[in-house]
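# Structure, please.
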Amino acid sequence: MTLVLLLLLALSLLTAVLYSTKLRRFSQQAPNLALAATPFQPSPPVVVIVPVYNEAENIESCLLSILNCTTLPAETLEVWMVNDQSSDSTWAIAQALQQRLNDPRLHLLQGQPRPTGEVWMGKNWACTQAVEQTTSEFLLFLDADVRLQPGAIETAVQTMQQEQLDLLSCAPAIECGCLAEWLVQPLIISTILIGFNFEAVNDPKTDTAFAAGPFMLFRRSAYDKIGGHRAVADQVVEDVELARRIKFTGLRLKFILGRELATVRMYRSGAALWEGWTKNFYLATQRNLTGSLLFVGLLLLICTVPWLGLLIGLSQIALDGWTSVWVGILMSAASVIALQYDARRQLYPVTGIAPNYWYLMGLGGVAVAAVAIGSIIKTETGWGWTWRGRPLKLSA
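So this is what the prediction gives:
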């Protein structure tokens, strides 16, 4: 057992060094969209579309953040909330807010049932209905858990204009609340970032495409050209598919960090986190079973093995006293744990995720491994594969 533990810790140290090094390089090189010092004037017409389904916890704060982040008038800015057949109090909360504010920029749309005989996944049907209500030159799609910062809309539109983009997608700063979020979010987000290549995504000569659904700003002409959300109606991960269509059509795509523009708290409970990540994780790998299982193994190696080594080493020393072997095991485990803390510190400047609860990364590794395996099973079988209770399994 001692030899096996030494070997695992050696592999853990090697992978942790690579992990920390790549994350540090990413934090130094990743592009970030800063708030514009002087907003673009005059602003072209822009509509903000928020599709919602059972978002009673989020909808008021989301809409207020949009309306309060800008002074753009109703002639230039429209905000459309589309209620996608919610079964909670989302619609009532939005109506009460509209009556209280009496802001002509805010529009509420009670979404229609999904067309029979057609497959419409996720937010695609709600977004399609909202787009039909407006002719604005720019379409900004936001999730209800996003909170915009002052100047965010003007900055995004100005960037679109200056760089002649057709789709601008920003990754908001990540907020964590419950313990499950602190365990899972830093590990999944950091792993995504380590393997992410902004340069390839933003290079029109490559086939690499990506976008983040919480914040997607389209030029209306480009959105119509690729068929909009109607063209990806049957896609669960519609944001990435829309980005692919933008790029493959020869249009200009840019994906960038947007910590200064917006924040997002993706999940507000352990149950919501489990449902959300098991919905998306395996699809995000394009159903790469080998890659997903390799991810699970590496994550456990980096996060969980050193803590197990530390506990085993301390228990053996308590029983047998100090020996060179167990001292070596403790030093190896401690070295990896120190690298874990360093990685969490590197994550903060680019994602907004503080190093809180970093000492629970061993448990976090187990939790994320469970999410990955659960996502594989759900996606391949359709068992329990849902979003807010709605089944996602496609008909055979």
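
# use CA for all of it now, contacts and neighbours both
Noted.

# any chance you could map the helices in the stretch 1-150 of the chain?
2-29, 59-68, 90-101, 124-131 (DSSP state H, counting those that start in this stretch).

# Determine the set of other helices and strands touching the second one.
In terms of contacts (3 or more CA pairs under 8 Å, 6 or more residues apart in numbering; DSSP states H and E), helix 59-68 is packed against helix 90-101, strand 146-148.

# For L77, find the nearest of those.
Using CA to CA as the measure, strand 146-148 is the one of those that comes nearest L77, at 14.5 Å.

# Quick one: list the elements packing against that closest one.
helix 59-68, strand 262-264.

# need the ones you listed in a markdown table with mean neighbour count and distance to L11, can you?
Below are these laid out as a markdown table (neighbours: other CA atoms under 10 Å; distance: least, CA to CA, whole Å):
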| stretch | mean neighbour count | distance to L11 |
| --- | --- | --- |
| helix 59-68 | 19 | 45 |
| strand 262-264 | 22 | 35 |
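
# In JSON lines: these, plus distance to R388.
Below are those laid out as JSON lines (distance: least, CA to CA, whole Å):
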{"stretch": "helix 59-68", "distance to R388": "15"}
{"stretch": "strand 262-264", "distance to R388": "18"}
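
# L311: which of those is closest?
Set against L311 and scored by CA to CA, those come closest in strand 262-264, at 35.8 Å.

# which residues does I49 contact?
For I49, the contact set (CA atoms under 8 Å, 6 or more residues apart in numbering) comprises V79, W80, M81, V82, C127, A130, V131, L139, L140, F141, L142.

# Now show me the structure for the sequence below, then we'll compare the two:
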Amino acid sequence: MTAALAWALVVAVGVLTGHAGLNATRWLRRPSGTATTTDERVAVLLPLRDEATRVGPCLRALLAQRGVPRLEIVVLDDGSVDGTAEVVRTIAADDPRVRLIAGVPPPPGWLGKPYACQQLADQAGTAPGVLVFVDADVRLAPYAVAAAVVTLRDASATLLSPYPRIVAGSGGERLVQPLLQWLWLTFLPLAAMERSRRPSLAAAGGQFLLVDRAGYQRADGHAAVRDRVLEDIELARAVKRSGGRIALADGSRIASCRMYESWAELRDGYAKSLWAAFGPPAGATAVVLLLLLLYALPPVLAVGAALAGVPEVALPALAAYLLGVAGRLVSARATGGRGWPDALAQPGSVVLLGWLTARSYHLRRRGRLFWRGRPVR
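Model (predicted):
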């Protein structure tokens, strides 16, 4: 029975790794960082809350954008107390493309990030064009905005999510952050996602997100996701519900992002959102157990069987582990991430993700989830 389980793991992990490879080589869109031009009207929208130490490089990269002659940059200071607005004023100086507005606190029923984004979109007006939402921890290459807009139009999509290259510094980041791209490359059928009208079949990353202005309005904008923690994914679903199409892309050649700069930030950031990512606790439990079975059990089984002198179990279990490592390498290669030797720690990454997920549900149940000084409800 144990040998049969080991071989079943080989088949399952092998299929998933093959699927990641198919997504990466055939279906994943890749905006080019080379010189690209768009004549469309583009509004880059930058929400900020206590980002004085991060906004500088982000805003300088936005001011250095090329190939977008009709570019405006709207920055919203969402009640910062660390001097964020002063940093923006110093960097932007008298550049006519930049407008800094003061946000107001979210009304009842709204979370902070969706309301900040809605205020920005309202300030950008209603003329045809493209809205580009960018987070303060994103660094764009000179032609990033132009290349992303061209990709949006080439895909005939309403919403495009060009996922930035994730920069990971600490050990905790290197264990957890690569799972962001690995999960959707491994488990999400990208071609079916683009073609399907099902809102449930959607993915997006809010760090760098483009949406056609008219399509955004048809979907009711961020008002449609006003109380959603994962407002990026929910906005993609709202776009689908309104008849639009969505697309994912590898944005590693045009954007980079270090989401968290310490273990505490990473831990609390995932606590804020993982409970919303996996749905009801029963579903989350099933997903985490499946991931542990496929990616954490094989090396344990391989070592245990080898010590017990059962090679007919140890060898296929080792093969399942190596196939999991291969899947992580495929993801890293496809998205500009760090593959070797970090991929060898894939079982540990999955275990840590399971712990972060359990912690997220625990804190939510106790009403102890906060982000940037605001409760997450």
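
# Let me see the TM-score of these two.
The TM-score (TM-score structural alignment, normalised by the length of structure 2) is 0.87; 373 aligned residues with a CA RMSD of 2.8 Å.

# Which residue of structure 2 lies farthest from its centroid?
G309 (43.6 Å; CA atoms, centre = their mean).

# Name the stretch among the helices and strands packed on helix 59-68 of structure 1 that sits most buried.
Comparing those by mean neighbour count (mean count of other CA atoms under 10 Å), strand 146-148 ranks first with a mean of 26.

# Could you identify the helix or strand that succeeds the longest helix along structure 2?
For structure 2, the helix with the greatest residue count under DSSP state H is helix 311-335. Under the assignment DSSP states H and E, the closest C-terminal helix or strand after helix 311-335 of structure 2 is helix 346-365.

# Distance of G205 of structure 2 relative to Y295 of structure 2?
Distance of G205 of structure 2 to Y295 of structure 2, given as CA to CA, to the nearest Å: 25 Å.

# thinking A222 of structure 1 is in contact with L251, fair?
Yes. If you go by CA atoms under 8 Å, A222 of structure 1 and L251 touch, sitting 7.2 Å apart.

# what do the two both touch?
D166.

# hmm, back to that, looking at the contacts of I49 of structure 1, which is nearest G374 of structure 1?
Distances from G374 of structure 1 to the contacts of I49 of structure 1, taken by CA to CA, are shortest for L142, at 27.4 Å.

# if I line the two up, what does that closest one land on in structure 2?
Aligned by TM-score structural alignment, L142 of structure 1 pairs with V134 of structure 2.

# contacting residues for the nearest residue to its match once chain neighbours are set aside?
Sequence neighbours aside, F208 is the residue nearest to V134 of structure 2 in space, at 4.7 Å (criterion: CA to CA, 6 or more residues apart in numbering). Shown here is F208 of structure 2, whose contacts under the criterion CA under 8 Å, 6+ apart are V132, F133, V134, D135, V138, S161, P162, Y163, P164.

# and which of those is nearest to L369 of structure 2?
Once CA to CA is applied, the member of the contacts of F208 of structure 2 that ends up nearest L369 of structure 2 is D135, at 21.1 Å.

# Leaving aside the residues adjacent along the chain, what's closest to that closest one?
Here the residue nearest D135 of structure 2, using CA to CA, 6+ apart, is Q207, at 4.9 Å.

# And the equivalent of that neighbour over in structure 1, how close does it get to A262 of structure 1?
Q207 of structure 2 maps onto P214 in structure 1 when the alignment is built from TM-score structural alignment. Using CA to CA, P214 of structure 1 is found at 10 Å from A262 of structure 1.

# intersection of neighbour lists for those two?
Joint contacts of P214 of structure 1 and A262 (CA under 8 Å, 6+ apart) are V146, P172.

# that older thread, out of the helices and strands packed on helix 59-68 of structure 1, which gets nearest to K393 of structure 1?
helix 90-101 (25.5 Å).

# Packing partners of the closest one?
Packed next to helix 90-101 of structure 1, using 3+ CA pairs under 8 Å, 6+ apart, are helix 59-68, strand 106-110.

# Enumerate every residue touching T323 of structure 1.
T323 of structure 1 is in contact with I317, counting by CA under 8 Å, 6+ apart.

# Tell me how many other residues crowd the counterpart of W385 of structure 1 in structure 2.
Alignment note (TM-score structural alignment): W385 of structure 1 maps to L369 of structure 2. Neighbour count of L369 of structure 2, defined by other CA atoms under 10 Å: 21.

# can you count the residues close to the residue nearest to L369 of structure 2 when sequence neighbours are not counted?
Spatially, and ignoring its direct neighbours in sequence, L369 of structure 2 is nearest to V376 (5.4 Å; CA to CA, 6+ apart). By the criterion of other CA under 10 Å, V376 of structure 2 has 18 neighbours.
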